[in-house]
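**Q** Okay, here's the prediction I keep looking at, along with the sequence it came from:
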Amino acid sequence: MKIKVILTGGTVGSEKVNGVVKNNKDSNIASMWKEKFNSNIDFDVVNLYSILSENIKTENIEMLFAELRKDYSDYKGIIITHGSDTLSYTSAFVSIFCKDYKIPVVLTGADKVLSDPTSNGYSNFTTSVEIIMDNRVGVWTVFDSIFSADTVMEADYFSDKFRTGNSPLTMIKCSKNITFNNKVAIIKMYPFIDFGMINFDDNTKACLLVGYHSGTADENAVDTLLSKCKEKNIPLYLQGLNKESALYDSSNNLQEKGVNLVYNSTPEYAYATLMIKVNS
């Protein structure tokens, strides 16, 4: 049986020119991997789009979903190659969209261009193929390690290592024909934040506040944000809480004022869930 490979660009589909990483729309890791390892695996490759993933738009997610809607009954699995900068976000979206798929779906990429002998691109692709050949049904993210796609968190700035969070308590259903016309704002807490500078346009239908590691936020400052949200009829969500941990007084007070508390969810998964919710 065949393995579908969906190319979307990123470092794994790039080359280095005069010290600068540039996208190469003709790069095809599947064919390069087959030649390198003398494999007879049948890859069905589609070059869906070729971008550096920091430039991803909602249209790209819609294109990916359209490709994933196709009939894969004759396939053993699907590999999606992707840039590492937003890999954890696309992983969250795909984990929701493909949650009922009966074949493995794997997202992967590379830390360096494939011509660099220290790149992890080939080893990541090898692991992705092994997951599919072992029929590990689910949605996975491979980048040095194997992560469940609904728990993977963006890579550390300095080590380039991805992290894993809690498994979500609930999973939203996603329409197979969804389009993303409405927006979700993400705001990250930091000391001395002034929410007076925040304004929402009419297409913003939810606001996700990424709290501190204890699932907390400056409740006095958030009062201003909550007031702005209520003026626009925008629900406000606070991410970062853990069902196994104590609820802090500040978070409890915010909940009593109307803030929705999000438990056991990475920022990426919470964002993907809200984006799907406000566009369904």
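**A** Structure's in. What do you need?
**Q** hey, let's count contacts and neighbours off CA atoms from now on
**A** Noted.
**Q** Strands along this structure, start to end?
**A** Ranges of strands in the chain, per DSSP state E, are 2-9, 14-17, 20-23, 43-51, 75-81, 105-108, 139-143, 145-148, 152-153, 163-164, 183-188, 204-210, 236-241, 260-263.
**Q** Pull the residues that contact the fourth one.
**A** Around strand 43-51, the neighbours that count as contacts under Cα atoms under 8 Å, 6 or more residues apart in numbering are 2-10, 13, 23-25, 30, 60, 63-64.
**Q** Buried ones among the residues you listed?
**A** For the contacts of strand 43-51, a neighbour count by 16 or more other Cα atoms under 10 Å gives the buried set as 3-10, 13, 23-25, 30, 60, 64.
**Q** Okay, helices next: where are they in the stretch 51-200 of the chain?
**A** In the stretch 51-200 of the chain, the segments counted as helices under DSSP state H, counting those that start in this stretch are 58-68, 87-97, 121-133.
**Q** Which stretch among those helices is buried most, on average?
**A** Stretch with highest mean neighbour count among the helices of the stretch 51-200 of the chain: helix 87-97 (a mean of 25; mean count of other Cα atoms under 10 Å).
**Q** ok, Ser148 - contacts?
**A** Gly138, Val139, Trp140, Thr141.
**Q** hmm, which of these are the buried ones?
**A** Applying 16+ other Cα under 10 Å to these flags Gly138, Val139, Trp140, Thr141 as buried.
**Q** take the one below as the second:
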Amino acid sequence: EILVPGNLHSEWLNQVPEIARLAEIDVEIPFNMDSSNVSIAEWEILVDIVGRKMDRYDGFVIIHGTDTMAYTASALSFSLLNLRKPVILTGAQRPLARLRSDARGNLIDAIQVATMDIPEVAVVFGQSVLRGNRATKNSISSYKAFVSPNYPSLGKIGLNVELFRENMLLTPRPFRIDRGFSDEVVALYIFPGSDPRLFFPLLDSGTKAFLLIGFGAGNLPENDRSWIPFIEKATGKGQAVFLASSALHGRVDLELYAGAQEAARAGAVGVKGMTREAALVKLMKLCATYDDAGKIREYFFTDRAGEIEP
């Protein structure tokens, strides 16, 4: 059976009527699509809606497909800066109308959390409250589909909602909106035997930044399939090169292995403990503002919404 987006409005009202007891809820459906089709245009729509209505509501819940939820959460966190109110993303592994669906519980949890004092973009899923730009999907089949591998959770949900305020963002700066994303970013997954020469044409494609997903703490091959010439050519052309890890947990450290050290000497920089989704979306945000690779590198390591450690 093929999964397709459902009639959300009627499903919520008919199958989860108790959500009306949690809050006074207005529903808006700006688009209804498989989340694999959600991209820059949809991020901008959500930023615009939440930004325009920030003063009208105490919190926001965005129901989103799980496949790209972490990307959208990162995009919102980098655009809705210095939040004072919760912006919550949730969804389900099984549709609401299905037997044993997790949609009902996730929706109730998300709406309840959205009534609380959480000044962040967060993912509420599988009885966990996670910082949006620290969350990543790690399971296709588990009801606990999202984890925050390198940052503690913001809360957990059982008989009660327990929030961990020491893990939340606190900022005295006023709320502001930073619009814009660029598609001039390329992510490349490095695997044993991958031939970097196949990707050399990308160096002349107008790409501003590359995210290379390497091994372990940012290691790369050093043999005849070395990626160092690719990095050298990219940086020589004024393109920024960042190294992430194929592993979820831990921090990229380009001082740890010889291959990573060579990459750093060639001009690559590691993404520290950022998720791949957050790193990629942050580059899309920065490349919408800056053309200079030095500026992109500089501001990549400037924390915007708790996405990166010092």
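**A** In hand now; what should we look at? Here the structure is a predicted model, which means the values were calculated and not measured.
**Q** so can I have a markdown table of the strands of structure 1 showing distance to Ala272 of structure 1?
**A** Shown next, in a markdown table, are those (distance: least, Cα to Cα, whole Å):
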| stretch | distance to Ala272 of structure 1 |
| --- | --- |
| strand 2-9 | 19 |
| strand 14-17 | 27 |
| strand 20-23 | 26 |
| strand 43-51 | 20 |
| strand 75-81 | 18 |
| strand 105-108 | 16 |
| strand 139-143 | 15 |
| strand 145-148 | 15 |
| strand 152-153 | 13 |
| strand 163-164 | 16 |
| strand 183-188 | 9 |
| strand 204-210 | 11 |
| strand 236-241 | 13 |
| strand 260-263 | 13 |
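**Q** and of these, who's closest to Thr224 of structure 1?
**A** With Cα to Cα as the criterion, Thr224 of structure 1 lies closest to strand 236-241 of the strands of structure 1, at 11.7 Å.
**Q** which helices and strands does that closest one pack with?
**A** Where contact means 3 or more Cα pairs under 8 Å, 6 or more residues apart in numbering; DSSP states H and E, strand 236-241 of structure 1 is packed against strand 204-210, strand 260-263, helix 267-278.
**Q** looking at those, which is closest to Lys76 of structure 1?
**A** Ranked by Cα to Cα, the member of these that lies closest to Lys76 of structure 1 is helix 267-278, at 26.2 Å.
**Q** so how far does the closest one sit from its counterpart in structure 2?
**A** Helix 267-278 of structure 1, aligned to structure 2 and superposed, deviates on average by 0.6 Å (mean Cα distance after the TM-score superposition for structure 1).
**Q** looking at structure 2, where would I find the counterpart of that helix?
**A** Using TM-score structural alignment, helix 267-278 of structure 1 corresponds to residues 276-287 of structure 2.
**Q** Tell me which residue lies farthest from the centre of structure 1.
**A** Distance from the C-alpha centroid of structure 1 peaks at Asn38, with 32.0 Å (Cα atoms, centre = their mean).
**Q** what residue is smack in the middle of structure 1?
**A** Tyr89 (1.7 Å).
**Q** Against Gly236 of structure 2, how distant is the equivalent of that one over in structure 2?
**A** Using TM-score structural alignment, the partner of Tyr89 of structure 1 in structure 2 is Tyr71. If you measure Tyr71 of structure 2 against Gly236 of structure 2 using Cα to Cα, to the nearest Å, the figure is 30 Å.
**Q** next one: Trp43 of structure 2
**A** For Trp43 of structure 2, the distance to Gly236 of structure 2 equals 32 Å [Cα to Cα].
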